[in-house]
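Engineer: got a structure for you, letters missing:
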């Protein structure tokens, strides 16, 4: 029989890994304690912006992000064909705006090295900038225009992935309740004990539990530095096309969706596992908006929400096996880039399970690059 994979976590990363594993002929079960896509995945603005999110240098994380962006068109085609649903992948490009002349130099520095890695970007100002983004404040000094960046409707992508997984035969166990990894399971395999479905067994386990990955890793005697960062986002009712690009500033971003929502984010703070929306967090975004888009003056959001982003100490994800347990692989800690990194993470995790991953890429994101193993417990 085909190898069986149990995936713990039903966010964008868990569902992407399930889709990839099932596409490779594996028998897959996804165990989700709550609702699928209920945390960082469903709250995301869906930006696919490796150049904007990585302004410093072409390190391994940048290359992983860029690889994932290049996978996106074909990956989305596969997801849409399998699910029969559309996820609104929009190739709008991005503008990173400098409001003052002193802020232009960093953009020029970034442009120099990113062009060597396919950015096809340019620094724009004056009339050229007004043509690209007519509603942008005339006080903007310049902007870095990157036409190759895109965005997707994250909640629709989660729904489409779940449906694609179902049609590929993936067993989706939502609302599983409490999760226990201490059951010994079958010889040579793994087992997850759930409050709602009993024991779920498989040949291998993928931990894709986002901000909760640290709790499961600790059960295995393998602590990892993943912690939740609350990201608060709001949206304004603005006709689609009013804001034409993903627009980034030093304090916020704005992304126009086809349903007429201009998404603005993100206000971040450390609040443990509290995903509530605060007046202070949303208020900062509301106050900042008119500085770049004067038409937002006096406007209040039509919707506000929050999600918990899984952060690591260096901002890079944890993708790799638990030391001493090659049948247990982690794919967590994607922080602000879970949507962007979904196809590349899924491919890398599947390669690791099949023993096909390159040593260099695996080492860069190895979960044990921080943690000191204190005796790995048996599942």
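Structural biologist: Looks like it came in fine. The structure presented is a predicted model; accordingly, all values stated were derived computationally and were not measured. Numbering: from 1, shown residues only.
Engineer: please make it C-alpha for all contacts and neighbour counts, starting now.
Structural biologist: OK.
Engineer: residue 111 and residue 64, how far apart?
Structural biologist: Using Cα to Cα, to the nearest Å, residue 111 is found at 19 Å from residue 64.
Engineer: sorry, that was for residue 205
Structural biologist: Counting by Cα to Cα, the gap from residue 205 to residue 64 is 23 Å.
Engineer: higher neighbour count, those two?
Structural biologist: residue 205 (27 against 20; other Cα atoms under 10 Å).
Engineer: next structured bit after the helix or strand encompassing that one?
Structural biologist: Under the criterion of DSSP states H and E, residue 205 resides in strand 204-207. Next helix or strand after strand 204-207 toward the C-terminus (DSSP H and E): helix 213-219.
Engineer: what comes up buried for whatever helix or strand comes next after that following helix?
Structural biologist: Once the chain leaves helix 213-219, the next helix or strand it forms, by DSSP H and E, is strand 227-237. Burial within strand 227-237, assessed by neighbour count using 16 or more other Cα atoms under 10 Å, is assigned to 227, 228, 229, 230, 231, 232, 233, 234, 235, 236, 237.
Engineer: below is an additional structure, to be compared with the one above:
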């Protein structure tokens, strides 16, 4: 099932044969949040032999992590002002093939890691100038991006409308299937010895300026290290993390032999279309400042279908299989917040905006390095919470 539990979903990302455990009295590492980021960190740390316990307010492997389309699109996602985030995205993109191989090996499950690239298209002459501006920015950043004419776009994707007049092919941008990734992470965490606690609200237990563990309705779990990785819900008393929910509505269509589908992810100015190996075509996603309002709206669904139809007319014949909404964890600068919080023993990994899947490997590696080497190096070192201190002081 795909998406949050209030919707009709595509398929489950959980592994029903594996049962989560009760709250332990103590653990080496307590992670709050059993989504993509929390499980990625838990898997890497458990592989090191650490005793890791993950606390999830809902169901492990479900929730917001299944609301995504699974794009690993460092080049396609590049926008004005995002140049300083690009090294982190490229580093994580570099890590993804190894991350995927190890995840599939540990879990015995495939994650549908696809290397078909991402195609951005201009629908009509009025969009070409904006697409050309994006391509110029990509060239200055020296990412892989090839300019294509309309005929070249349709050669690669014959189902596109004749009104497609130009495109950019980003061959190094890949994709995975979120339900498969979440099922693999869940199984890999358990195989490595991690403990998973479901339907359990948890908050950092703080005293004397440090974290002592996590408090839950089922009791206290003592831990010298607590990692807050609860996505848009990473807001706890005593922990000032500038992250908010950014709502996104998406839907899944079922392709048929007579309708055909796409070979790769296609982006327009309105939507992105992501084909999956099970025959679904994902259409996403709106960007709405609505707090935690998870309603699926007529306006949101119309915008998605209209945007998809403008690029791929065959969607008119595709059954609608699922509609859902989710909440991107978005920080002040749309970039992740990684590492120390200023409270001893309390770390954070959140704020990944719409790039959670792309940034999962580099996030897990950064937190692992911080715990093993007491530091973060490389591009991830620039994404600590301390960068927000001047902004927070100015608004306090």
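Structural biologist: Perfect, thanks for sending it. What you see is a predicted model, and the numbers here were worked out from it, not measured in a lab.
Engineer: quick check, central residue of structure 1?
Structural biologist: In structure 1, the centroid-proximal residue (Cα atoms, centre = their mean) is residue 338; its distance is 1.2 Å.
Engineer: show me the contacts for the alignment partner in structure 2 of it.
Structural biologist: Matched to structure 2 by TM-score structural alignment, residue 338 of structure 1 sits across from residue 356. Neighbouring residues of residue 356 of structure 2 by Cα atoms under 8 Å, 6 or more residues apart in numbering: 36, 37.
Engineer: from residue 318 of structure 2, how far out is residue 356 of structure 2?
Structural biologist: 28 Å.
Engineer: who's in contact with stretch 373-392 of structure 2?
Structural biologist: 87-88, 91, 241, 335-341, 362-363, 366-367, 369-370.
Engineer: and the strands in the stretch 201-350 of structure 2, which stretches?
Structural biologist: Ranges of strands in the stretch 201-350 of structure 2, per DSSP state E, counting those that start in this stretch, are 203-207, 210-216, 219-222, 225-228, 243-254, 265-267, 272-275, 280-284, 320-331, 337-340, 346-350.
Engineer: report the aligned residue range of structure 1 for the shortest one.
Structural biologist: Aligned by TM-score structural alignment, strand 265-267 of structure 2 corresponds to residues 246-248 of structure 1.
Engineer: next: the fourth one.
Structural biologist: Alignment note (TM-score structural alignment): strand 225-228 of structure 2 is matched to residues 204-207 of structure 1.
Engineer: so how much does that stretch differ from structure 2 once superposed?
Structural biologist: Using mean Cα distance after the TM-score superposition for structure 1, stretch 204-207 of structure 1 ends up 0.7 Å from its aligned counterpart in structure 2, as a mean over the superposed pairs.
Engineer: tell me how far that stretch lies from the chain's centre.
Structural biologist: 19 Å (Cα atoms, centre = their mean, to the nearest Å).
Engineer: who's in contact with it?
Structural biologist: Here stretch 204-207 of structure 1 has contacts from 4-9, 14, 189-190, 213, 216, 327-332, 353, using Cα under 8 Å, 6+ apart.
Engineer: so how far is residue 288 of structure 2 from the counterpart of residue 26 of structure 1 in structure 2?
Structural biologist: For residue 26 of structure 1, the aligned residue in structure 2 is residue 50 (criterion: TM-score structural alignment). Residue 50 of structure 2 sits at a distance of 39 Å from residue 288 of structure 2 (criterion: Cα to Cα).
Engineer: try residue 108 of structure 2
Structural biologist: For residue 108 of structure 2, the distance to residue 288 of structure 2 - Cα to Cα - is 37 Å.
Engineer: can you check residue 40 of structure 2 too?
Structural biologist: 27 Å.
Engineer: scan structure 2 for its longest helix.
Structural biologist: helix 86-107 (DSSP state H).
Engineer: between the strands of the stretch 201-350 of structure 2, which gets nearest to residue 166 of structure 2?
Structural biologist: Of all those, strand 265-267 sits nearest to residue 166 of structure 2, with 11.9 Å by Cα to Cα.
Engineer: for the closest one, name the packing helices and strands.
Structural biologist: strand 118-123, strand 272-275 (3 or more Cα pairs under 8 Å, 6 or more residues apart in numbering; DSSP states H and E).
Engineer: contacts for that strand, please.
Structural biologist: 116, 117, 118, 119, 120, 121, 175, 272, 273, 274, 275.
Engineer: nearest spatial neighbour of residue 99 of structure 1, skipping sequence neighbours?
Structural biologist: residue 140 (4.4 Å; Cα to Cα, 6 or more residues apart in numbering).
Engineer: residue in structure 2 paired with that neighbour?
Structural biologist: Using TM-score structural alignment, the partner of residue 140 of structure 1 in structure 2 is residue 164.
Engineer: can you check residue 62 of structure 1 too?
Structural biologist: Under TM-score structural alignment, residue 62 of structure 1 pairs with residue 86 in structure 2.
Engineer: how about residue 172 of structure 1, secondary structure?
Structural biologist: strand (DSSP: H, G, I helix; E, B strand; the rest coil).
Engineer: who's in contact with it?
Structural biologist: Here residue 172 of structure 1 is in contact with 29, 30, 31, 32, 162, 166 (Cα under 8 Å, 6+ apart).
Engineer: can you tell me what it aligns to in structure 2?
Structural biologist: Using TM-score structural alignment, residue 172 of structure 1 pairs with residue 196 in structure 2.
Engineer: how far away is that match from residue 38 of structure 2?
Structural biologist: In terms of Cα to Cα, residue 196 of structure 2 sits 11 Å off from residue 38 of structure 2.
Engineer: joint contacts of those two?
Structural biologist: Counting by Cα under 8 Å, 6+ apart, the shared contacts of residue 196 of structure 2 and residue 38 are residue 54.
Engineer: ranges for the helices of the stretch 251-379 of structure 1?
Structural biologist: Counting by DSSP state H, counting those that start in this stretch, the stretch 251-379 of structure 1 has these helices, from start to end: 279-292, 338-353, 359-364.
Engineer: in a markdown table: those helices, plus distance to residue 131 of structure 1.
Structural biologist: Shown next, in a markdown table, are the helices of the stretch 251-379 of structure 1 (distance: least, Cα to Cα, whole Å):
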| stretch | distance to residue 131 of structure 1 |
| --- | --- |
| helix 279-292 | 15 |
| helix 338-353 | 28 |
| helix 359-364 | 41 |
